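Trainee: For reference, the sequence and a predicted model appear below.
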Amino acid sequence: MSRPATISQLAALSRATLPPPSLPVPRTPRRSAARTFTMSASAPAPTTPLGFVLALSTFALCQPSPARSVFTNHWAVRIPGGRGDADRVALRYGYRNLGQIGGLENHYHFHHSRVVRRSAFAIKGSHSFIHMDPKVEWVQQQVVKSRVKRHARNDPNFIHFNDPKWSNMWYIHCGDKNNRCRSEMNILSAWQRGYSGRNVVITILDDGIERNHPDLAQNFDQLASYDVNGNDHDPTPRYDSSNENKHGTRCAGEVAAVANNSHCIVGIAFNARIGGIRMLDGDVTDVVEAKSLGIRPDYIDIYSASWGPDDDGKTVDGPGPLAKQAFEVGIKKGRKGLGSIFVWASGNGGRQGDHCSCDGYTNSIYTISVSSTTENGNKPWYLEVCSSTLATTYSSGEFYDRKIVTTDLHQRCTDGHTGTSVSAPMVAGVIALTLEANPLITWRDVQHLLVKTSRPVHLKASDWKTNAAGHRVSHLYGFGMVDAEAMVVEAKKWRSVPAQHTCTKISDRRTRYIRAEQSLNTTITSTGCRDNPEQQVAYLEHVVVRVLVVHPRRGDLEISLISPSGTRSQLLAKRLFDYSNEGFRNWEFMTVHCWGERAEGQWTLEISDSPSQLRNPEVLGKLKEWTLILYGTSEHPYHSHGSQHSRTRMLEIPSPGKELRNPAPSPSAPELEEEEEEEEYNGVPNSLSTLLTHSGPCHHECGDQGCDGPDADHCLNCIHFSLGNLKTGRTCVSHCPLGYFEDSGARRCRRCHRGCEKCVGQGVSECRSCRRGLYFYAGENTCLESCPGGFYADESRSQQVKAPWGVKFQVLPEILCCQFLAGMTCVPECANGTFFHLEEMKCSPCHHSCSSCTGPGKEECIQCARDFLQQEWRCVPECSLGYYAGEVAGFIQRMCRKCEENCLNCEGPGTTCTKCKEGYNLVSRTCILNATCNNADEVFCEMVKSNRLCEKKLFRQFCCRTCLMAGL
């Protein structure tokens, strides 16, 4: 008969099975460098000084022990028979089917409540027989993956400023007279052109967003939100005393904080819709990531993520098989086939010597990897270097550098947002402006636009180079600083690039030794698959190198790729803290430095090994295999036949006689675009018509005179309206855009008066709405720089900035001259308990549970009425089962907070359970898993009870297994 465990045995067992709470739990087990060194003990031992032996012993003792995998009670299962078969299989083995995993067909998320939630090993039992079920094609128990948020940790010398105003947004406008101002991202200029992200939907993959934040509530989109951690539709973060879950709310404010509402900041895309996917506040598994990446891909345009594997300089990790599928499904089916846009922060491991090529998220061709720079263009201390970075934005730097202002938890603001976490949402906001300019661009078009428009400006880096296609590129900053104005201008006239092709070439499978202090050079000669039209790559986009390397200390390796044109990409730099002996097992490195170059020719892979002092240099690494994967197009992405033909036609058609001119902007009005004289267009002379007529089908907007090409700008006359002039080129459209009105008699789009966004004629008093920043005076249908006497414009809700030519203009949405405003609509002032209903044009009552609200529903409360408590996203008269009433710092109202896990009901936080969920027993006000034991010792159990060990989380399950059946 076995003896019961003692207290010391329990403590020892707990240390053996649980990782230290202060250390992250990486997914891949590691071996210490000390162990790698002792593997060569069979070699003749040189004479070694005693001091070196002591130092080596100390180093070995200080190495972290290999981290253990943490297994959860969640499984991913592939069952091709549909939801019904999946439910039956789940029931047969005691699982609960939580539904399809994101957009992955036939993949289901199973949960088993009777398996320990977190375990150091895979627990076997009757549930394990699911592996043998004939309906199950594949099953994977989910393992916890370490994912860290990419804000820079506070520097001890950091001086905190808490002044969240427009004047602090130095990275958007130059309003600070005491500092050298940089605003090369040209966001103001994009706003000038009328773009603010309208009708674009962005979601933040993070720890949740505060949906009722005054600067987010108006733009919050419930359909773009989900709580993957809690399996519900409320992305509100979990509040605690440390405000740990502030990250998502901060990122959301950068993108879509509401403009002109007297609170905090202005988002880059201040008219976009913003949502949040709460997925980092819990165990992050492959299922969790795949679900998050696949939520409503036909509704959400942009997914922004500022997190990734540990930036510790030793981790090599990336998306699992399900998350990889989710990326692929997103770019193929998202946005109705145009492709979801995934934006990723490049990483904050600079101080640890990390390299973002070891992060499989930023290293993916499907993500836009974004870097950071300080306000003066210096490299931030946290920045990682790699060849997959596409572009850069401003962020924080040293303690004396200014940081980023944004929204914060508890309806507050902060001016302390830092790291590459800042940069991904900024680029997401710029892409939202771009999608408003042209909603039909694809996920690859967006990457091409970033490559074409980003600029080195004042970014300081020693490795700036010009590749063979003429692009300036750096391992620190990619193609340079994002330029919002250039993005929207290019997008407006953009034609989608040709289809993506993939050409793969595998090296011969001959093992090559990597010798210390030498370079291994191996080559692959590629034809760009020119013999296969479906795979041919003539012009490059992404280049991927997949390697199988065996090595005693992975961090000693450096890897570079040299293109046929001579462009060198550093795929991997030395990593001081990477002591793993696992090498690279079919790891994929990616570079964008060859973008636009020709694919054909000899590619050279260069690997060098610089052994650290604590490694035996006689143990050689091996390159067993490498594969070159080229992504690109078979024809030039920008030189299409149609565009060249169109330019030729514009030169050949004679002008009807009016002189073209480009007037300078008038100082009396904030003209937002260069205005050009219009020319009448009545087709072409018959002598030219015969020469220019196109033999194929014309565009559906072309008139009876035919065309000289297939597109709308090749028409010789139009069915509906002609837009443009001889200098800029004409195109046929069905409706005239903003800034123009339809002249039906002449079938022309004619310009409105300066300042008018919509109009019925060219006169100054024929406006119907104004361009952004002007005041609409309805009495005379005019657009003014300020309201006339007797009319009110809320100047505190708008900010004036000076354009380069000296004209002041408003950068916020159109402001009306009236008494009160709601957005861009004049409204009466609504009392507490009511909101302005834009459709009914009156103040309507909130739900009876709300004291203030954004709409009539019970889920649209900003603040709860008296005697109501806030639970999740609604106000309730009393907390429901599984919640308790409590105070939250920073909130004036009481809230319902979740009981501890496994409690069905409780009286407060911690061990105050009063009722347990099924499968758990109540022991000392704590719910612990049911267990059967036959060896309970009464004396031992009395000791457990007297020391109240079962109340300590570490010992609960051990106490249960030994004492529960004894009734103690």
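Mentor: Thanks, I have it.
Trainee: contacts and neighbour counts: CA atoms only from here.
Mentor: Will do.
Trainee: quick one: secondary structure of Gly330?
Mentor: With DSSP: H, G, I helix; E, B strand; the rest coil as the basis, Gly330 sits in helix.
Trainee: Can you tell me how far it is from Ile862?
Mentor: The gap separating Gly330 from Ile862 is 34 Å, by C-alpha to C-alpha, to the nearest Å.
Trainee: So what's the residue count around Leu91?
Mentor: 12 (other C-alpha atoms under 10 Å).
Trainee: Is it correct that it falls within a strand?
Mentor: No: Leu91 sits outside any strand when classified using three-state DSSP, being helix.
Trainee: separation between it and Val115?
Mentor: 15 Å.
Trainee: the more surrounded of Gly330 and Ile862?
Mentor: Of the pair Gly330 and Ile862, Gly330 is the one with more neighbours under other C-alpha under 10 Å, namely 28 against 21.
Trainee: wait, doesn't the more buried one sit right on Arg296?
Mentor: No: look at Gly330 against Arg296 with C-alpha atoms under 8 Å: they stay out of range, at 9.7 Å.
Trainee: want to compare, so here's the second one:
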Amino acid sequence: MVVKGEPFLDSHYFLSEDKTGLGAQRRRKRSLESIQDRPEVAELIVDRPRRRVKRDYIEQPSIIGPLEEAQSGRKRRQTTFFERRPVPKLPFPDPLYSDQWYLIGRAVGGFDMNVREAWLMGYAGRNVSISILDDGIQRDHPDLVHNYDPYASTDINDHDADPTPQNNGDNKHGTRCAGEVAAIAGNDVCGVGVAFLSKIGGVRMLDGPVSDSVEAASLNLNQQHIDIYSARIKQGRGGKGNIFVWASGNGGSRQDSCSADGYTTSIYTLSISSATFDNHKPWYLEECPSSIATTYSSANINQPAIVTVDVPIGCTKMHTGTSASAPLAAGIIALALEANPSLTWRDMQHIVLRTANPNPLLNNPGWAINGVGRRISNKFGYGLMDAGALVKLARVWQTVPEQHMCTYEYILDAPRPRPITGRFAMNFSLEVTGCLQGLPVLYIEHIQVITTIRFGKRGDLKLTLFSPMGTRSVLLPPRPQDYNQNGFHKWPFLTVQMWGEDPRGIWTLLVESISTNMNIGGIFSDWTMLLYGTEEPAQPSDQRYGPYNSQQFHRPSSGGIGQPSQVGTNNRRVNGGGGSGNLNKNGGGGSGGGWPEIENTKERDLDREINLTIGYFEICVSHCDTGFYADGDKCKRCSSDCETCSSGELCDTCHGAKLLIDVKHYGHLDHGRCVDSCPSGLVAVYKSTIQAKCVLKINTCAAGYFQSDQATGVCLDCDKACALCHGPGPLQCDQCAPGYGNSSIGEDSESDIDVVIDEMEVEEDGKIKEEDIRVEENIIDLIEKASTSKEAV
């Protein structure tokens, strides 16, 4: 075997072998065994083809005819550079420029990505080279030929330098993406690229079997020349690092998540999401907390899509999917690199998220505010990319401090690994001090949670991470169509939603299953948290965090957790990014950190004490913190859907823009759930000072009747068991008719007895008020009636 090409990511080598001649298989086996036995070899993988798809959700034909007779694509091999044309004046005369709604303020509400402001400042992507890793590009297309860069191009599939795709009607995707970035402005062809003076190349690698070595060769291409890859990172561009842009994915219709994509979970990737013409989530969009920002793309078939070039020499208005968003982001990034060529790959991520504009997309549910006051969304990252703001910040940006990495490993108590079955919820918490004795991380950039879980149906698992500053990040939502039984093995879940926060304090990982099959089981083996960030603020003007006091934990509410009493010492291991581990004998990290012991708990002025279980630690507190509820003398974690709750699944308030179903009635089993929109039969009620709720419609009909759901104004008869009702069945009674009593249906239902008790007012001394004594006296009668009714059933 011989080493082929340059090492990938510094430590990965591609070995090639001679498969010809007698005894080739025996030689191969001996070679593999010899290599694997070497102590310096960490892993040996046999290269096999993998399935890779182009991220457009529907294939549309070109709607603009070819400009001239198409020639055979694979025969055009000449490479010619042309003089750059001068920048034309706005508006551009290109025939389809007026259809590029996402560039000229014609999205609903007058929004766009503010590219024209960057153009008017004189930026068009000069001296920036972008490579499209796809099925090749039509390098002699009339709207690309002046900007084609042969040094950013190659053909991995056919092992030559020409990235021209096969002219078979299927390989047009890469060319379309290239046109979004670098289509020439001011000519009479198609539309305009975002960075119309940039250099564009292509790597033809999806037009054949795709293996790890094919992907590595694509990413390794001419790193010192190429600035942006749309599809290494640290060593390219003279040590500043290549910019790697990736589409978040089109599996949304199957409820897939980009958290299961190995590229979007890399810290080196700018994961780009999509928004529609009317500023909504596209139906195909995958959601994940690694998405950093959004650009426009397509929606339904009757809404406008993206305008670009097409093969062999035509144009299209129908480019679609999240892969139409990533090239727009690459073009905007090229404008920023022209403004400041010194930006590193981390600088670019900083300024993209800082300048993203959430306002056009706030009409979508799911937005939240993180610990430093920025709006975040699993759908849209930090918001819509803003080219003008990005360029302005790029011009004054100072290079960020050195990146540090700090590792915390959670060590399970026995049993280890932990058995899991059916529907469950477990939380595991640890204290982070930022690796103060290693390479400190005091200002977060990326967080990776690496975990191993085996479960009978992987798609039923849900993982949520809570930061010390109160940010809730859903690392993995349920994925109903994932029936894999192997689970996740050392899978890195990435979130960028805590960017800029102080990591010191208590972190909690909530692991849940939504399974309704109690026979499904598995094991939870381990989890490790990797903190990436800096010791100093990213910019001199940024907020500077003060010294850490391990007795004052960051918590999401003002109440906070009380001081810890005694806790175990074996539940976490810490490493400081290449420095020595700093776990001290008290179980904490950093300088004298850890969980302090309180010698005399009686000195604390607490009205009552509750044991707050965090992972496998117990802390005595005066009250349960936000996100927990009291269950006897224990504080337990609410469901991740709740902001606050009365029990594990009964929410009192919801996160972000979600609505709370508030129908305390045994016919409505969804009472206390948080939802994006109200189900049929309920209406949304918004008041500025309280939680938005879904409630029953007001019944304007006379007693014994209800208004039909068809909003016709027709009043229909209640069931004979109901004196008052909101629907036709006996489970929709609001008051029983004479001779009928209330009955609970199943364990999840709630009888009117619970409602009566809940509505009793209690004075400060804990006694029931006089006017409620009559209610208390009637409880026995209600119980007897309910019991009689159940016996009759």
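Mentor: Right, received. Where do you want to start? Fair warning: this is a prediction, and the values are worked out from it, not measured in the lab.
Trainee: In three-state terms, how would the aligned partner of Ile431 of structure 1 in structure 2 be classified?
Mentor: Using TM-score structural alignment as the criterion, Ile431 of structure 1 maps onto Ile333 of structure 2. What three-state DSSP gives for Ile333 of structure 2 is helix.
Trainee: Let me see the contact set for Ile333 of structure 2.
Mentor: 348, 387 (C-alpha atoms under 8 Å, 6 or more residues apart in numbering).
Trainee: Tell me who's in contact with the aligned partner of Gly434 of structure 2 in structure 1.
Mentor: Taking TM-score structural alignment, the alignment pairs Gly434 of structure 2 with Gly528 from structure 1. Gly528 of structure 1 sits next to 503, 536-538, 599-600, 630 when contact means C-alpha under 8 Å, 6+ apart.
Trainee: Among those, name the ones in strands.
Mentor: 503, 630 (DSSP state E).
Trainee: From the contacts of Gly528 of structure 1, pick the one nearest Asn363 of structure 1.
Mentor: Nearest to Asn363 of structure 1 among the contacts of Gly528 of structure 1: Leu630, at 14.6 Å, using C-alpha to C-alpha.
Trainee: and Arg354 of structure 2, that one's in a helix?
Mentor: Yes: counting by three-state DSSP, Arg354 of structure 2 is part of a helix.
Trainee: one step back: selecting buried members of the contacts of Gly528 of structure 1 in PyMOL, what would you type?
Mentor: Those of those that count as buried under 16 or more other C-alpha atoms under 10 Å are selected in PyMOL with:
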select buried, resi 503+536+537+538+599+600+630
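Trainee: re earlier: in three-state terms, how would the match of Gly434 of structure 2 be classified?
Mentor: coil.
Trainee: Aligned to His263 of structure 1, what sits in structure 2?
Mentor: By TM-score structural alignment, His263 of structure 1 lines up with Val189 in structure 2.
Trainee: ok, which stretches of the stretch 501-650 of structure 1 are strands?
Mentor: Under the criterion DSSP state E, counting those that start in this stretch, strands of the stretch 501-650 of structure 1 are mapped to 501-506, 512-514, 519-526, 539-550, 557-562, 568-572, 584-591, 601-609, 621-633.
Trainee: Run through the neighbouring helices and strands of the longest one.
Mentor: Right, strand 621-633 of structure 1. strand 501-506, strand 512-514, strand 539-550 (3 or more C-alpha pairs under 8 Å, 6 or more residues apart in numbering; DSSP states H and E).
Trainee: just to revisit the earlier point, reformat the contacts of Gly528 of structure 1 as TSV; add distance to Pro214 of structure 1.
Mentor: Output for these, formatted as TSV (distance: C-alpha to C-alpha, whole Å):
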residue	distance to Pro214 of structure 1
Cys503	50
Gln536	52
Val537	50
Ala538	51
Ala599	51
Glu600	55
Leu630	47
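Trainee: how much space between the match of His263 of structure 1 and Tyr410 of structure 2?
Mentor: From Val189 of structure 2 to Tyr410 of structure 2 the distance is 58 Å (C-alpha to C-alpha).
Trainee: contacting residues for the match of His263 of structure 1?
Mentor: Neighbours of Val189 of structure 2 in contact, by C-alpha under 8 Å, 6+ apart: 94-96, 142-143.
Trainee: Out of these, who's the most crowded?
Mentor: Neighbour tally across the contacts of Val189 of structure 2 (other C-alpha under 10 Å): the maximum, 30 neighbours, falls on Asp143.
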